[in-house]
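Q: quick check, what structure comes out for this input:
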Amino acid sequence: MTQVHPTRSLPGSASARARSEPHFNTRVIGSSDLRVYPLALSGNIFGWTADEQATTAILDAFAEGGGNFIDTADSYASGRSELMIGEWMRARRNRDDMVVATKVGKSRENPGMHAEAIKRSVTASLTRLGTSHIDLLYLHVDDESVDFDETLLAVDELIGEGKVRYFGGSDHTGNRLIQARIACGQMGVAPMVAIQSHYNLLHRQEFEIGLAHVATIQGLGIMPRFALASGFLSGKYRQRSDLALNSRGQEAAQYLRRRGIKVLNALDEVAHEHDASPATIALAWLLNKPGVVAPVVSASTATQVPELLAAARVQLTRHQSAELDRSSAY
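A: Predicted coordinates:
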């Protein structure tokens, strides 16, 4: 199996200082040595609805609040997300403080999971990010037209070259994860350490039935994406007129039904008990689930970042977790 080495942190860096503080809450991603704050900041709006000034402010607020895990993809804003994150890290000189995850497989230039497409995609991502390595590379699609062996061998070569440290899946079923683990074992290559999956209070069944069990058995770090259900779980969409507030309103419209309102009411109660926001509690509920390392969440403004980071400091009681489970039962 390919050997990987930890990323160096400067003695005086923000991450080094944070790790020395007793209340700095971090989690390890699967079987890797990547230690992250339990919230991944998504770069999906960087270069799209967030311009350079807004992106810089969001990233600054995230880092200043203790965040160190950034999630992007080569397809986000046609690569502009990676460019903006790379420029920010270069300006702040904090690459060693950050754990950077990106994804390949959906870009217009290098689609799919063929070996050459993966290698070209990683090379392009490294250039845009201005870094020598990607900490966590996700396979953004499950491309069944390509033999798993080809994909896994290509990623293992990149790990051996030091361009990628660890990798995971992003759109894989439980059965496909099992196939991947068997193939990795047979070939003696690096296995997946993480899985990103659609999972939140209003989208539970797909993940909890089957995939969660496989991820747990394999010791994969679980990163729930769409963790706030397109912003619905923040509580800002409570009636039809609210859907016109921003561009994501139409995505949240699907949740503005009886079950969605029931979940919001439960979130409101728990949020009141913790003097927190509904968004904070929705993320804390995810962090209370086995195997979950860091929900993936985007912020449209820097002012939203503190309530997202606060989820790592909330300790839900058994009763509160049970109430949220019941309100969101499928």
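
Q: all contacts plus neighbour counts: C-alpha atoms, from now on.
A: OK.

Q: all strands for the protein, in order.
A: Here the chain has its strands, by DSSP state E, at 27-28, 35-36, 40-42, 69-71, 99-104, 134-139, 164-169, 194-198, 221-225, 296-297.

Q: can I get the ones you listed in CSV with mean neighbour count and distance to Arg92?
A: Written out in CSV, the entries for the strands of the chain read as follows (neighbours: other Cα atoms under 10 Å; distance: least, Cα to Cα, whole Å):
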stretch, mean neighbour count, distance to Arg92
strand 27-28, 16, 24
strand 35-36, 20, 19
strand 40-42, 25, 17
strand 69-71, 24, 15
strand 99-104, 24, 15
strand 134-139, 24, 18
strand 164-169, 25, 22
strand 194-198, 24, 28
strand 221-225, 25, 26
strand 296-297, 26, 22
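
Q: which ones are touching the spatially most central residue of the chain?
A: Central residue of the chain (Cα atoms, centre = their mean): Val296, 3.4 Å from the mean position. Residues touching Val296, when contacts are defined by Cα atoms under 8 Å, 6 or more residues apart in numbering, comprise 39-42, 71, 223-227.

Q: and for Thr280?
A: Taking Cα under 8 Å, 6+ apart as the test, what Thr280 contacts is 234, 271, 307-311.

Q: state the pair within the residues you listed that is farthest apart.
A: Across the contacts of Thr280, the two members that end up farthest from each other (Cα to Cα) are Ala271 and Leu309, 14.8 Å apart.

Q: between those two, which one's more packed in?
A: Remark: of Ala271 and Leu309, Leu309 carries more neighbours, 23 against 18, as counted by other Cα atoms under 10 Å.

Q: another sequence for comparison is provided below:
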Amino acid sequence: MALGTMYFGTQVPRNQAFACLNHAYELGARFWDTANNYAFWANGTGNESEETIGAWLAANGTGMRDEVTLATKIGARPRSLGDGLDASMGLSRRAIRTQVQDSLRRLDVDHVDVLYTHIDDANTALEETLDALSQLVDEGLTRTIASSNLTAARLTEALETPSAHPYTALQQRFSYLEPAPSTDLSPHVLLDDEVSSLCSELNLTRLGYSPLLSGAYTRADRPLPEGYEMGPAASAALTEIGNKYRLDRGQVVLSWMVRRREKLIPVVGVSTPEQVQSAWEAVTTTLNSSDVEWLERARHE
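A: Sure, this is the predicted structure:
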């Protein structure tokens, strides 16, 4: 799994974030996921998550950097504090260079392992964006490039654009339950069947964020987001399979994600070591194939 660190340094105080990272590392998790705008909307500046991870790496000595896979995202940082995503820095050559240099400074590292384009930038030619990203790979500032929140059409266009270093992974919104087709998730883009099929065809690693729908699978005080419904077949499958493996419904979702035929890496946002423990227990629990198939059938009934 990838450890989601969206609210580290804002809603999750630094000492608590350190406890989450320490426990994840102790368990065997090694994939930290952040972005250069986390979490400007939560009374933050957008610096906090990267700075928290940078401080944790520094506190654990120079060797720790090589022990973890470090991913960050660019393109969706507001140009000025107080702006929103409609005034984001985007993915022009100059903006990419500026954002990456700032992220490396906040993370206190000389490279990241995965660099995502966070949201689409229709105002910049894909050739310019991909050429600028490829140059970062050639310079050793990132090991690989990836994308997030792309429609099937834009993903196809990006992968058909000549590039020395094409995208190797795609991170989209994904969970067990699927929203109604008319649901407006913007700026999120769903990992739907069409996009997932493209990932299979083009051998892209899939990652799914918001897998637990902010706790709605397990917490009575967290209703499902607008546009989502839990049908009786899905409810029964999640409950009965959870009872069988001694997992709660949210844990079943995470275990299913990593065991299904079209496997995904769940990006799990955490705020306590207990949540880290729960997620790790889920992704290291092996559901048998018949239970995975049962879950697949039930989610569409």
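
Q: TM-score of the superposition?
A: Counting by TM-score structural alignment, normalised by the length of structure 2, the TM-score of this superposition works out to 0.86. Behind it: 276 aligned residues with a Cα RMSD of 1.9 Å.

Q: quick check: the aligned residue for the residue nearest to the centre of structure 1 in structure 2?
A: In structure 2, Val296 of structure 1 lines up with Val267, judged by TM-score structural alignment.

Q: all helices for the stretch 201-301 of structure 2, in order.
A: For the stretch 201-301 of structure 2, the helices defined by DSSP state H, counting those that start in this stretch cover 232-245, 249-259, 273-283, 289-299.

Q: okay, those in TSV with distance to Thr10 of structure 2 next?
A: What follows is the helices of the stretch 201-301 of structure 2, written out as TSV (distance: least, Cα to Cα, whole Å):
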stretch	distance to Thr10 of structure 2
helix 232-245	33
helix 249-259	24
helix 273-283	17
helix 289-299	35
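
Q: and among those, the most buried is which?
A: Looking across the helices of the stretch 201-301 of structure 2 with neighbours counted as mean count of other Cα atoms under 10 Å, the highest average goes to helix 249-259: a mean of 24.

Q: now the angle from that helix to helix 232-245?
A: Between helix 249-259 of structure 2 and helix 232-245, the angle comes out at 90 degrees (axes from the mean of the first three to the mean of the last three Cα atoms, to 10 degrees).

Q: how big's the offset between helix 249-259 of structure 2 and structure 1?
A: By mean Cα distance after the TM-score superposition for structure 1, the fitted helix 249-259 of structure 2 averages 1.3 Å away from its aligned residues in structure 1.

Q: return the distance of that helix from the chain's centre.
A: Using Cα atoms, centre = their mean, to the nearest Å, the mean C-alpha position of helix 249-259 of structure 2 is found 16 Å from that of the whole chain.

Q: from what I see, Gly162 of structure 1 and Thr131 are in contact.
A: No: in this structure, Gly162 of structure 1 is not within contact of Thr131 by Cα atoms under 8 Å, at 11.3 Å.

Q: which residues are contacting stretch 167-187 of structure 1?
A: Where contact means Cα under 8 Å, 6+ apart, the residues beyond stretch 167-187 of structure 1 that reach it are 136-142, 148-149, 152, 155, 190-197, 210-211, 214-215.

Q: can you check stretch 22-29 of structure 2 too?
A: Residues external to stretch 22-29 of structure 2 that are found in contact with it (Cα under 8 Å, 6+ apart): 1-3, 30, 273, 276-277, 280.

Q: now it: which residue numbers in structure 1?
A: Following TM-score structural alignment, the partner segment of stretch 22-29 of structure 2 in structure 1 covers residues 60-67.

Q: next, count neighbours for the residue nearest to Tyr76 of structure 1 when sequence neighbours are not counted.
A: In space, and not counting its chain neighbours, Tyr76 of structure 1 is closest to Asn44: 5.5 Å by Cα to Cα, 6 or more residues apart in numbering. The number of residues packed near Asn44 of structure 1 is 21, by other Cα under 10 Å.

Q: Asn44 of structure 1 pairs with which position in structure 2?
A: Checking TM-score structural alignment: Asn44 of structure 1 goes with Met6.

Q: now swap in Leu153 of structure 1 and tell me
A: The criterion is TM-score structural alignment: under it, Leu153 of structure 1 has Asp131 as its aligned partner in structure 2.

Q: now swap in Arg176 of structure 1 and tell me
A: Checking TM-score structural alignment: Arg176 of structure 1 goes with Arg154.

Q: picking up where we left off before, of the helices of the stretch 201-301 of structure 2, which is nearest Gly90 of structure 2?
A: Relative to Gly90 of structure 2, the nearest member of the helices of the stretch 201-301 of structure 2 by Cα to Cα is helix 249-259, separated by 30.9 Å.

Q: which stretches in the stretch 51-200 of structure 2 count as helices?
A: With helices called from DSSP H, counting those that start in this stretch, the stretch 51-200 of structure 2 shows them at 93-107, 126-138, 152-160, 193-202.

Q: how close does the shortest one sit to structure 1?
A: In other words, helix 152-160 of structure 2. Following the fit onto structure 1, the mean deviation recorded for helix 152-160 of structure 2 is 1.7 Å by mean Cα distance after the TM-score superposition for structure 1.

Q: now for the residue lying closest to Ala71 of structure 2 once chain neighbours are set aside: which residues touch it?
A: Sequence neighbours aside, Val114 is the residue nearest to Ala71 of structure 2 in space, at 4.5 Å (criterion: Cα to Cα, 6+ apart). When contacts are counted by Cα under 8 Å, 6+ apart, Val114 of structure 2 is found next to 69-72, 142-146.

Q: using JSON lines, lay out these together with distance to Ser235 of structure 2.
A: Output for the contacts of Val114 of structure 2, formatted as JSON lines (distance: Cα to Cα, whole Å):
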{"residue": "Thr69", "distance to Ser235 of structure 2": "35"}
{"residue": "Leu70", "distance to Ser235 of structure 2": "35"}
{"residue": "Ala71", "distance to Ser235 of structure 2": "34"}
{"residue": "Thr72", "distance to Ser235 of structure 2": "35"}
{"residue": "Thr142", "distance to Ser235 of structure 2": "42"}
{"residue": "Arg143", "distance to Ser235 of structure 2": "41"}
{"residue": "Thr144", "distance to Ser235 of structure 2": "39"}
{"residue": "Ile145", "distance to Ser235 of structure 2": "37"}
{"residue": "Ala146", "distance to Ser235 of structure 2": "34"}
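
Q: pretty sure Asp74 of structure 1 contacts Arg108?
A: No: in this structure, Asp74 of structure 1 sits apart from Arg108 without contact. The criterion is Cα under 8 Å, and the distance is 9.3 Å.
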